[in-house]
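Q: Fold the following, please.
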Amino acid sequence: MWFKSNIQGTPRIVIDLSDQMAYFYKGGRLAGMSPVSTGKPGHRTPTGNFRISQKKYSHRSNLYGHYISPRGYVMRSNVDVRRHRKPAGSRFRGASMDYMMRINGPVTMHAGHVPGYPASHGCIRIPWHMAKIFYAHAKVGTKVSVVP
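A: You can find the predicted model right below:
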């Protein structure tokens, strides 16, 4: 939900892991909020204070995705290239991470499926329509706080 597109001021994002919510502030005033899906057990989203270090409209994961046959069919889905061997003749296609904003090494905020509980490999998934808005209003250097 985006409340105020005309608010001026420095943007800041707060990710609340317990609520599975993202809050977007401008000039200290709440401008919008959205449900998110953060890291599942074993892949927890790190807490702390970060800054957006990179933005990329269309991005693909280099760790998670699918193995694709030479004919273009998915041979194996939901792979982790560090754990799952690539079948002979296949190629890797990384999971889509559109509206990607990098906040901490491999951890990003990006558009994706938000089932209502922690389900990611550590990233912060946000629904497509809200990812587009957050992406448009945040810039490289925007502060991001991830709180328990």
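Q: only C-alpha atoms for contact and neighbour calcs from this point on.
A: OK.
Q: For residue 109, give me its contacts.
A: Neighbouring residues of residue 109 by Cα atoms under 8 Å, 6 or more residues apart in numbering: 99-103, 123-126.
Q: Which member of these is positioned nearest residue 139?
A: For the contacts of residue 109, the closest approach to residue 139 (Cα to Cα) belongs to residue 101, at 8.8 Å.
Q: In this structure that closest one contacts residue 108, no?
A: Yes: the criterion here is Cα atoms under 8 Å, and residue 101 meets it with residue 108 at 5.4 Å.
Q: now the other sequence, so there's something to compare against:
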Amino acid sequence: MRESIAMCVVTVVMSLFLTGIAGAAEENRRQAGGRETLVGHIARRADQPAQRLESRGGEKTAWKRRVVTPSELEQISEKDPDLYPVAALEILARINTRARYHIAEDVQKGRPILVPDDFTHYKDWSPVPEVLPSAFRIPKLILIVKDIPFIGWYEHGKLVGDSLICIGKRDSWTRAGTYRVLNKDKDHVSRSYTNAYGQPAPMPWALRIYGHVWIHAGDIEKGYCSHGCINLPWFPAIELFQWADTGTVVHIMESTGQGSDGIPGMASNRRLSGSP
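A: Prediction:
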């Protein structure tokens, strides 16, 4: 846990979508001693101080950019059976925002990547909060954080799944804001872009949130590699697709840092600090 967690301000514009929860928002505001909750932000379109939230990650640890070898990963596995090679690669994938198969290639070819000083601290690590107290009255919420980038999905404010993601190469290509899942399409294909063979690019397990922007399974070469869609690895994309409903709330926020319109409770500037 970081020693200090920035208090940030959530700015969301969503009254059109959640008019039915305005009463609950007012009740939440009173119960919070006058502080506006996330539900209140959404229903009232207000800019109020948000609650301090907890994030996962255990003890404060760090990582360094260096080469990690296959033999080193094997030694880690021998010391801790939970950290079998695939599990260690998954930790590296989450820290580097890069698909596990790309990380495996990086390891084999001796490319420098971010490597934790102690893998044991990252077994259950996530840069998004495990609990969002101010979202307890929202049945389902998908949270996307652009500066990490990472996605988490919540039931009544409790994290039920998360994943590294790839978002737009340019900042404006994935717009911050609050939306709903408009459509679900397990076998969606792009009408705008083609694959390497000149065919419409597949976008499987897709959830449309606005315009031509979908959350879907795709390659995660790095954190910013899409035309605006939010790409997940294959299995998390399936999990999210099966979990989400048409109408599920989706909130895309710019940053977790100080002075941003982020939700507190997440480690700010994790890439610079090297800490969860």
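Q: circling back to that earlier point, between the contacts of residue 109 of structure 1, which has the most around it?
A: Within the contacts of residue 109 of structure 1, most neighbours by other Cα atoms under 10 Å means residue 124, with 30 neighbours.
Q: OK, contacts around that one?
A: Counting by Cα under 8 Å, 6+ apart, residue 124 of structure 1 touches 36-39, 45, 107-110.
Q: Structure 2: which residue goes with that one?
A: With TM-score structural alignment as the criterion, residue 124 of structure 1 lines up with residue 230 in structure 2.
Q: now swap in residue 41 of structure 1 and tell me
A: So, by TM-score structural alignment, residue 41 of structure 1 is matched to residue 170.
Q: how far away is the equivalent of residue 203 of structure 2 over in structure 1 from residue 67 of structure 1?
A: Taking TM-score structural alignment, residue 203 of structure 2 has residue 97 as its aligned residue in structure 1. Applying Cα to Cα, to the nearest Å, the value for residue 97 of structure 1 to residue 67 of structure 1 is 17 Å.
Q: So which of these two has more stuff around it?
A: More crowded of residue 97 of structure 1 and residue 67, by other Cα under 10 Å: residue 67, with 27 against 20.
Q: hang on, the more buried one packs against residue 77?
A: Yes: using Cα under 8 Å, residue 67 of structure 1 is in contact with residue 77, at 6.5 Å.
Q: tell me the secondary structure for residue 58 of structure 1?
A: coil (DSSP: H, G, I helix; E, B strand; the rest coil).
Q: where exactly do the strands run in structure 1?
A: In structure 1, the strands defined using DSSP state E lie at 11-16, 21-26, 29-35, 48-51, 54-56, 60-68, 74-80, 91-96, 100-104, 107-111, 124-126, 143-147.
Q: what sits against the match of residue 203 of structure 2?
A: Under the criterion of Cα under 8 Å, 6+ apart, the neighbours of residue 97 of structure 1 are 58-61, 110-112.
Q: Tell me which of these persist in structure 2.
A: Contacts from the contacts of residue 97 of structure 1 that recur in structure 2, judged by both residues aligned by TM-score structural alignment, their matches' Cα atoms under 8 Å, are 58-61, 110-112.
Q: can you pull the buried residues of stretch 185-198 of structure 2?
A: Neighbour counts using 16 or more other Cα atoms under 10 Å place 188-189 of stretch 185-198 of structure 2 among the buried residues.
Q: what's in contact with that stretch?
A: So stretch 185-198 of structure 2 is contacted by 200-207, 241 (Cα under 8 Å, 6+ apart).
Q: In CSV: those, plus distance to residue 139 of structure 2.
A: Below are these laid out as CSV (distance: Cα to Cα, whole Å):
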residue, distance to residue 139 of structure 2
200, 35
201, 33
202, 30
203, 26
204, 25
205, 21
206, 21
207, 18
241, 16
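Q: how about those, which pair is most distant?
A: Maximum distance among these (Cα to Cα): 21.0 Å, for 200 and 241.
Q: So if I had to pick from those two, which one is more boxed in?
A: Here residue 200 of structure 2 and residue 241 are compared on neighbour count by other Cα under 10 Å; more neighbours surround residue 241, at 20 against 15.
Q: In structure 2, what sits opposite residue 58 of structure 1 in the alignment?
A: Applying TM-score structural alignment, one finds that residue 58 of structure 1 aligns to residue 187 in structure 2.
Q: ok, now residue 10 of structure 1?
A: By TM-score structural alignment, residue 10 of structure 1 lines up with residue 139.
Q: How about that match: what's its closest non-neighbour residue?
A: Closest residue to residue 139 of structure 2 apart from its sequence neighbours, by Cα to Cα, 6 or more residues apart in numbering: residue 156 at 4.8 Å.
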